[in-house]
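J.: Give me coordinates for this.
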Amino acid sequence: MEDIAALIGSARATLYYHFSGRDDLVAFLLEEHLRVAANTIALAVTTTQSPAAQLRSAITALVGFLGGQPGVCAGMLSFAGATGRLGTLMAAKDANLTEPLRKLLDQGAATHHFTINDSRDAANAILGAALIATLTRWEDGRATQDPEFQQALTDQLVRSVARA
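T.: Down below sits the predicted model:
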């Protein structure tokens, strides 16, 4: 907590006023990270577009968000697993990211733009694929913000649910 306080230019006591300890602070940061990701996606989606165009916009925003901070994503996942907060992380992920994608997928399925069996499974597959592809590229030392990579990943994820 002392290092964090120094990093943000605050007294350690101030951090303890708001957070019970390191785990509480990191849990807050994790939820904030998911909230920002959800806002990034929401801002990218325009309801005047077709469900397919909305999904493409949402995935493009997601891939860009993940590519912009893969180390934070990896660290947050590691923290959640190590502290037994994976369930909390998954619940926050469902509320902030899965639900909006599910709505788009359900709309697209209803209008015959997408072919899916279960929108929750499809949304989680999209989220998981985007995260794993980005983290693997980052771990390999390759650019996660490379426009060609992000475009190819977005295209692949959209094709995974598009009606042929």
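J.: can we go C-alpha only for contacts and neighbour counts from here?
T.: OK.
J.: Contacts only, for the closest residue in space to A5 that isn't next to it in sequence.
T.: Spatially, and ignoring its direct neighbours in sequence, A5 is nearest to R12 (5.2 Å; CA to CA, 6 or more residues apart in numbering). Applying CA atoms under 8 Å, 6 or more residues apart in numbering, we find R12 in contact with 1-2, 5-6.
J.: biggest helix in this protein by residues?
T.: helix 22-44 (DSSP state H).
J.: please give me the structure for this one as well, since I'd like to look at both together:
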Amino acid sequence: GAIPMREVPSAMADALHAAADDLLDRFDDLQMHDIAAAAGVARSSLYYYFTNKDDVLAYLLRAMLDDLTASTAAAAVGPGSPSTRLGAVIRAQLEHLDEHPAASQLLIANLGRAGKLPDIAASVNEGFEGPVRRLLAEGADDGSLRRLPDDDIGATALFGAVLVIGLRCLVVEGHIDVDRVMQMIGPMFWGGIAPTDGPPSVSG
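T.: Here you go, the predicted structure:
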């Protein structure tokens, strides 16, 4: 859908954000009048700011990604070494997924549609991949992290891994035990999967 040209008033924005998890949990079945009722706003008001429900979906996903950007940005500039802060950024993403389960699953399910919205793609980049790229480069410069051939691919790989791990937890367990997941994935991310006495040969 088209990006809304009008700025959504704060009262409507608050109402939509408050109803977001409920709306996103059953979004495919909703009509605009359902969204208006759930958010407690007049349908005519909703149509004034949004052309259709895809516009509402994009708006809610943008709001979720804005929250992610704020939390990961804070983690990226926090205390500690680049690897410590990288761990904090990954933790922030997992916590964000856990706090927004319906939005997270809907974003993943609609990546094709959302990916056609340049600002959504830019928000994903700004919210996670950008801070991770900077930390990978910073860690390589000070020797605390191994230099990668391509920090862009490295950041995307970490983003994808954390996203899918978080999604699996939400689908299978209904929530994300962030501490347990960090204990499991931390050593794998930092140490890799090769045996400690050296990497095995890989052919093909």
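J.: what residue of the second structure matches up with the residue nearest to A5 of the first structure?
T.: Using TM-score structural alignment as the criterion, R12 of the first structure maps onto R43 of the second structure.
J.: now that match: how far from T51 of the second structure?
T.: Computed as CA to CA, to the nearest Å, the R43 of the second structure to T51 of the second structure distance reads 11 Å.
J.: Kindly report the same for A73 of the second structure.
T.: A73 of the second structure sits 32 Å away from T51 of the second structure, going by CA to CA.
J.: about what we covered before: name the surrounding residues that touch the longest helix of the first structure.
T.: Looking at what lies outside helix 22-44 of the first structure - CA under 8 Å, 6+ apart - the contacts are 1, 19, 57-59, 61-62, 65, 76, 79-80, 83, 89, 92-93, 96-97.
J.: Just the buried ones from those, in ChimeraX syntax?
T.: The buried residues among the contacts of helix 22-44 of the first structure can be selected in ChimeraX (16 or more other CA atoms under 10 Å) with this line:
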select :1,19,57,58,59,61,62,65,76,79,80,89,92,93,96,97
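J.: okay, now the residue mapped onto S50 of the first structure from the second structure: neighbour count?
T.: Residue pairing (TM-score structural alignment): S50 of the first structure is matched to S81 of the second structure. By other CA atoms under 10 Å, the residues close to S81 of the second structure number 16.
J.: and what of M64 of the second structure?
T.: Using other CA under 10 Å, M64 of the second structure has 21 neighbouring residues.
J.: now swap in H100 of the second structure and tell me
T.: When neighbours are defined as other CA under 10 Å, H100 of the second structure has 16 of them.
J.: aligned partner of it in the first structure?
T.: H100 of the second structure maps onto Q69 in the first structure, by TM-score structural alignment.
J.: Repeat that for S144 of the second structure.
T.: S144 of the second structure maps onto H113 in the first structure when the alignment is built from TM-score structural alignment.
J.: which residues of the first structure does the strand or helix carrying M12 of the second structure align to?
T.: When elements are defined using DSSP states H and E, M12 of the second structure is found to belong to helix 10-25. The counterpart of helix 10-25 of the second structure in the first structure, using TM-score structural alignment, is absent.
J.: ok now that helix, how far from the chain's centre?
T.: The chain centroid and the centroid of helix 10-25 of the second structure are separated by 18 Å under CA atoms, centre = their mean, to the nearest Å.
J.: now stretch 119-128 of the first structure, how far from the centre of its chain.
T.: On CA atoms, centre = their mean, the centre of stretch 119-128 of the first structure falls 11 Å from that of its chain.
J.: in the superposed pair, what's the mean gap between it and the second structure?
T.: Following superposition, stretch 119-128 of the first structure is found to deviate from the second structure by 0.8 Å on average (mean CA distance after the TM-score superposition for the first structure).
J.: Same question for stretch 28-38 of the first structure.
T.: For stretch 28-38 of the first structure, the mean deviation from the second structure after alignment is 1.2 Å (mean CA distance after the TM-score superposition for the first structure).
J.: So for that stretch, what gets flagged as buried?
T.: 30-31, 34-35, 37-38.
J.: Quick one: the residues in the second structure that that stretch pairs up with.
T.: Going by TM-score structural alignment: stretch 28-38 of the first structure matches residues 59-69.
J.: Find the nearest non-adjacent residue to M32 of the second structure, please.
T.: With sequence-adjacent residues excluded and distances taken as CA to CA, 6+ apart, M32 of the second structure is closest to K53, at 6.0 Å.
J.: ok, of the contacts of R12 of the first structure, which one's closest to T136 of the first structure?
T.: Proximity of these to T136 of the first structure (CA to CA) peaks at M1, which lies at 30.0 Å.
J.: Quick check: the gap between the match of R12 of the first structure and P149 of the second structure.
T.: Distance from R43 of the second structure to P149 of the second structure, by CA to CA: 52 Å.
J.: again with E138 of the second structure
T.: E138 of the second structure is 14 Å from P149 of the second structure, where distance means CA to CA.
J.: out of those two, which sits in the more crowded spot?
T.: Of the pair E138 of the second structure and P149, E138 is the one with more neighbours under other CA under 10 Å, namely 17 against 8.
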